[in-house]
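Enquirer: Show me the folded form of this:
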Amino acid sequence: MSDATANTPIENTNNTVDTAEEMDSEIESLKKENEELRVQSESMRAKLLEANMLANNYLEEMEKLKEQLERITSPPLFIATVMETEDDMALIRQHGNNQEVVTQIPAEFKDEIEPGVRVSINAAFSIVSIMRKATDMRAQIMEVINSPDVDYDMIGGLDDVLNEVIESVEMPLTEPELFDKIGIEPPSGVLMYGDPGTGKTLIAKAVASRAHASFIRMSGSDLVQKFIGEGARLVKDVFQMARDKSPCILFIDEIDAVGGMRTHDGTTGSAEVNRTMLQLLSEMDGFEPSGQVKIIAATNRIDLLDPALLRPGRFDRVIEIPIPDEKAREDILKIHTRHMNIADDVDMTKLARMADGLSGADLKIIVKEAGMFVLRRRGEQITMKDMTEAFNKVTTEEEQNTASGMFA
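Expert: Got it, this is the predicted structure:
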């Protein structure tokens, strides 16, 4: 009896140990199961997030497809021009068939609808939207919105010419009250003529910069188009764009390409050039001298221009841009070299004396060529020798080009 009593605590202890081990094992099993469930939960959460993203993408794609379907199935709109307005009604003319219809002006467009405005209409002739003015894309390409970065101090030897251009173009735009006080109308247009490279385009850019005006540059050859009526339409669009962008300076380079004396050789080409010039004359007559649009034209051959262009009321100021004299050449050389590293031995007066008969553009090329000589020998300063060699190179090339042109 005593032996059984003695073994009982040992058995109880063993049972307790076994129970604890079983509980630890069960706890470990539960932990593993819990970890597996947690991993599964994270995986399900990631899949759910991915499914939500896919659902959103599908919804966006469905919206795009709906919009695309609406665009495809919606009826097309037609273009019309407003002819007259009265109260809340407008007379519109549809493009293409010239059908005229009276329709009601929507309340949101009431302040913008006026004769001449282009609108889009539906099949019921209701106004849907207002369209911008029709402008030839070639005319838009010619436009320079900002004023050119050119000033009068970049032009040398043309002080008298600059004064005339300032009086004719800049002052009417910046100080129109001076003309009103005296009671005179400013010149309607300025025609500059002279040899190539004398600074005609540079003067026009400088005036536009000082007047803080938009600058539209076009070449006379751009107005000569292949098909009938295109040139005249382009002229009309360019002048209309100049009015819309006022204050504006319209510069027509090489005007002799379209403004030559009218002739007719029996071909469609000459007739088209004549029509383009007539449209140009008509547009120039339509400008008010005191308006915010000024016309500057340039040509190398004033003797080829039609007399109708030169009459008063169109180009009131005809200004010759001469080949620079010695003092002007020296000023031009100083302008082109003021930002260059020039050696002390460079004599601008001597260079100006050597360059007799050269234009401002020729002098700019000489200075640039001298800089290339320095670059070639890896130097740091432009010397008199560089200038002389550049002068000899440029003048020799010009003589060769002149000689080859004589026998071409």
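
Enquirer: going forward, measure contacts between C-alpha atoms and count neighbours the same way
Expert: Fine.

Enquirer: where exactly do the helices run in the stretch 251-400 of the chain?
Expert: Here the stretch 251-400 of the chain has its helices, by DSSP state H, counting those that start in this stretch, at 256-259, 268-285, 307-310, 326-337, 348-354, 360-376, 384-406.

Enquirer: hey, where'd the strands end up in the stretch 201-350 of the chain?
Expert: For the stretch 201-350 of the chain, the strands defined by DSSP state E, counting those that start in this stretch cover 214-219, 248-253, 293-299, 317-320.

Enquirer: Out of the helices of the stretch 251-400 of the chain, the one nearest P115 is which?
Expert: helix 268-285 (20.4 Å; CA to CA).

Enquirer: immediately after the strand ranked longest in the chain, which helix or strand?
Expert: Longest among the strand segments of the chain by residue count, using DSSP state E, is strand 78-86. Downstream of strand 78-86, the next assigned helix or strand under DSSP states H and E is strand 89-94.

Enquirer: Starting from A46, give me the distance back to V102.
Expert: 62 Å (CA to CA, to the nearest Å).

Enquirer: quick one: which of those two has more around it?
Expert: V102 (16 against 12; other CA atoms under 10 Å).

Enquirer: Beyond the host helix or strand of V161, next helix or strand please.
Expert: Here V161 sits within helix 159-165, counting by DSSP H and E. Beyond helix 159-165 in the direction of the C-terminus, DSSP H and E gives the next helix or strand as helix 171-174.

Enquirer: list the buried ones in the following helix or strand past that next one?
Expert: Once helix 171-174 ends, the next helix or strand along the chain (criterion: DSSP H and E) is helix 176-182. Using 16 or more other CA atoms under 10 Å as the test for burial, helix 176-182 gives P176.

Enquirer: What lies in contact with helix 176-182?
Expert: 172, 185-186, 290 (CA atoms under 8 Å, 6 or more residues apart in numbering).

Enquirer: Can you add distance to D180 and mean neighbour count and give the helices of the stretch 251-400 of the chain back as TSV?
Expert: TSV is the format used below for the helices of the stretch 251-400 of the chain (distance: least, CA to CA, whole Å; neighbours: other CA atoms under 10 Å):
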stretch	distance to D180	mean neighbour count
helix 256-259	32	22
helix 268-285	21	19
helix 307-310	25	17
helix 326-337	35	19
helix 348-354	44	16
helix 360-376	37	18
helix 384-406	49	14
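
Enquirer: what's the closest of those helices to S120?
Expert: Nearest of these to S120, taken as CA to CA: helix 268-285 at 28.4 Å.

Enquirer: between the closest one and strand 293-299, what angle do the directions make?
Expert: Angle of helix 268-285 versus strand 293-299, following axes from the mean of the first three to the mean of the last three CA atoms, to 10 degrees, is 140 degrees.

Enquirer: Proceed likewise with the subsequent sequence, for comparison:
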Amino acid sequence: MNDEQLEEVVKELNDKIEVLETKNSEVISDLQKVESERRYIESELFRTQKELKRMKSELERMKSPPLIIGSIKDVLIDGRVVVKSSTGPDFIVTTSEYVPPEDLIVGSRVALNKQTLAVMNVLPPSLDPLVTGAEIIEKPELTYSEIGGLEEQIMEVREAVEDPLLRPELYKKVGIEPPKGVLLVGPPGTGKTLLAKAVAHQTNATFIRFVGSELVQKYIGEGARLVRELFELAKEKAPSIVFIDELDSIGAKRLEVSTSGDREVQRTLMQLLSELDGFNPIGEVKIIGATNRPDILDDALLRPGRFDRIIEVPVPNYEGRLEILKIHTKKMNMDKNISLTEIAMKADGATGAELKAICTEAGMFAIREGRDCVISTDFDHAISKILDTEAAKIVESGVMFA
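Expert: So this is what the prediction gives:
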């Protein structure tokens, strides 16, 4: 074999080697693709199996019979319990092994098996959404320094509500019982609600606010139930302060002649009276009531032992008006020639709420005229507008009821 033939053979071999290498790379690429697909299919299979397991569990849960709501009336020595089901009668039943014996408390709500009525689990206590929504989560930002003209009232509220919560040992050392409740009375807009907000800010207690009219319900017993759950929430969240605004809506004097609606309000009042009597004097729950009609409140509500301290929040005098004006004008951009003493004199008879409205209206008059500074004339217009409007309302109401 000559050299030319040898070169041709070598060339053919090289061509075959190149073809084999190309095919080998293609096979390797196909194997890698198959391996990637295998891993994807395995992951999909695992996910599908997991989803199938979840669906089977959900199907079994949906097939399980519904549970009956009941309550425990008695716990027997042998471990069985007497329950009252929602269907009416009482039953002696067994309990599930998953229910701890210490959770079986008389009065607790329980879930019962539909067929055997066995206690399956203990349910948490039920509270009306109206009651749970009364808890103020975020503390009011109002402080005592932002309330003007009520130094004596602030001192009395702090003695009756704040000190027993923050320093109960003082009362024990002196040997006296702190007041159970405080009733704030006075005309509208004098600062009763502001006092309650300031107390809530000052203490670390849970603040629960309720308007008396919210306790008046349509159906028999609903108002009393709300009062009971309200105080249960207060005990659970202790230390706490319960503030009942517009107390006269449920605390009016009981009359012999009354409609069915009046009788339901009286039932709510009686439940409130019993709850006030049931509190421990040195306990960590304090009651603050507010009303602008103390003359129509029931005598049983005002007796010592319920609302022990009645604090009158009057219309501010000249010094009080001046202090309130200083608080509300502290951040206002005013002319240097404005005299707050003259404004306090001109606003004779104005409440704290009206004085705040006067300051706001004075600023509105300045904005209306395109100024960024409030002048004395703005306050004159504001006093005329606010106080004349209030006077007109009083005259109109007097004509209506004449």
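
Enquirer: thinking again about what came up before, for Y152 of the first structure, find the nearest of the helices of the stretch 251-400 of the first structure.
Expert: Nearest to Y152 of the first structure, of all the helices of the stretch 251-400 of the first structure, is helix 326-337, at 11.0 Å by CA to CA.

Enquirer: what's the mean deviation for stretch 27-45 of the first structure versus the second structure?
Expert: Overlaying the second structure shows stretch 27-45 of the first structure at a mean distance of 3.6 Å from the equivalent residues (mean CA distance after the TM-score superposition for the first structure).

Enquirer: Pull the distance from that stretch to the chain's centre.
Expert: 66 Å (CA atoms, centre = their mean, to the nearest Å).

Enquirer: And S213 of the second structure, what's its match in the first structure?
Expert: Matched by TM-score structural alignment, S213 of the second structure corresponds to S221 in the first structure.

Enquirer: er, E354 of the second structure actually
Expert: So E354 of the second structure corresponds to D362, using TM-score structural alignment.

Enquirer: unless I'm mixing things up, that match is touching G197, no?
Expert: Yes: with contacts counted by CA atoms under 8 Å, D362 of the first structure reaches G197, the gap being 7.2 Å.

Enquirer: check contacts around F239 of the first structure.
Expert: Going by CA under 8 Å, 6+ apart, F239 of the first structure touches E283.

Enquirer: what does it align to in the second structure?
Expert: F239 of the first structure maps onto F231 in the second structure, with residues paired by TM-score structural alignment.

Enquirer: quick one: which of the helices of the stretch 251-400 of the first structure is nearest L158 of the first structure?
Expert: helix 326-337 (7.4 Å).

Enquirer: Grab the most central residue of the second structure for me.
Expert: E135 (2.6 Å; CA atoms, centre = their mean).

Enquirer: Can I get the contacts of helix 176-182 of the first structure in JSON lines including neighbour count?
Expert: Shown next, in JSON lines, are the contacts of helix 176-182 of the first structure (neighbours: other CA atoms under 10 Å):
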{"residue": "P172", "neighbour count": "25"}
{"residue": "E185", "neighbour count": "13"}
{"residue": "P186", "neighbour count": "21"}
{"residue": "S290", "neighbour count": "17"}
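
Enquirer: which one of the residues you listed is nearest Y193 of the first structure?
Expert: Closest to Y193 of the first structure out of those is P186 (20.3 Å), distances taken as CA to CA.

Enquirer: Hmm, S168 and the closest one touching each other?
Expert: Yes: P186 of the first structure is in contact with S168 according to CA under 8 Å; the separation is 6.4 Å.

Enquirer: report the longest helix in the second structure, please.
Expert: helix 3-63 (DSSP state H).

Enquirer: Against G313 of the first structure, how distant is K294 of the first structure?
Expert: Look at K294 of the first structure and G313 of the first structure: by CA to CA, they are 13 Å apart.

Enquirer: Spit out the residues that contact these two alike.
Expert: By CA under 8 Å, 6+ apart, the residues touching both K294 of the first structure and G313 are 188-189.

Enquirer: So which of the two has more stuff around it?
Expert: K294 (29 against 16).

Enquirer: Apart from its chain neighbours, what residue comes closest to the counterpart of that one in the second structure?
Expert: Mapped onto the second structure by TM-score structural alignment, K294 of the first structure lines up with K286. In space, and not counting its chain neighbours, K286 of the second structure is closest to I241: 4.9 Å by CA to CA, 6 or more residues apart in numbering.

Enquirer: Aligned counterpart of that neighbour in the first structure, please.
Expert: With TM-score structural alignment as the criterion, I241 of the second structure matches I249.

Enquirer: what's the neighbour count on that match?
Expert: So I249 of the first structure, with other CA under 10 Å, has 30 neighbours.

Enquirer: Show the contacting residues for it.
Expert: Residues counted as contacts of I249 of the first structure (CA under 8 Å, 6+ apart) are 208, 213-216, 242, 293-296.

Enquirer: one more time with 6 Å, if that's ok
Expert: Contact analysis of I249 of the first structure by CA atoms under 6 Å, 6 or more residues apart in numbering lists 215, 293-295.

Enquirer: any idea which of these is closest to A271 of the first structure?
Expert: Once CA to CA is applied, the member of the contacts of I249 of the first structure that ends up nearest A271 of the first structure is I295, at 24.8 Å.

Enquirer: these two touch, right, that closest one and P187?
Expert: No: using CA atoms under 6 Å, I295 of the first structure is not in contact with P187, being 9.7 Å away.

Enquirer: Neighbour count: those two, which is higher?
Expert: Per other CA under 10 Å, whichever of I295 of the first structure and P187 has more neighbours is I295, with 24 against 21.

Enquirer: L65 of the first structure: how many residues sit nearby?
Expert: 12.

Enquirer: That one pairs with which position in the second structure?
Expert: When the second structure is aligned by TM-score structural alignment, L65 of the first structure is paired with M55.

Enquirer: and if you look at K205 of the first structure?
Expert: K205 of the first structure maps onto K197 in the second structure, by TM-score structural alignment.
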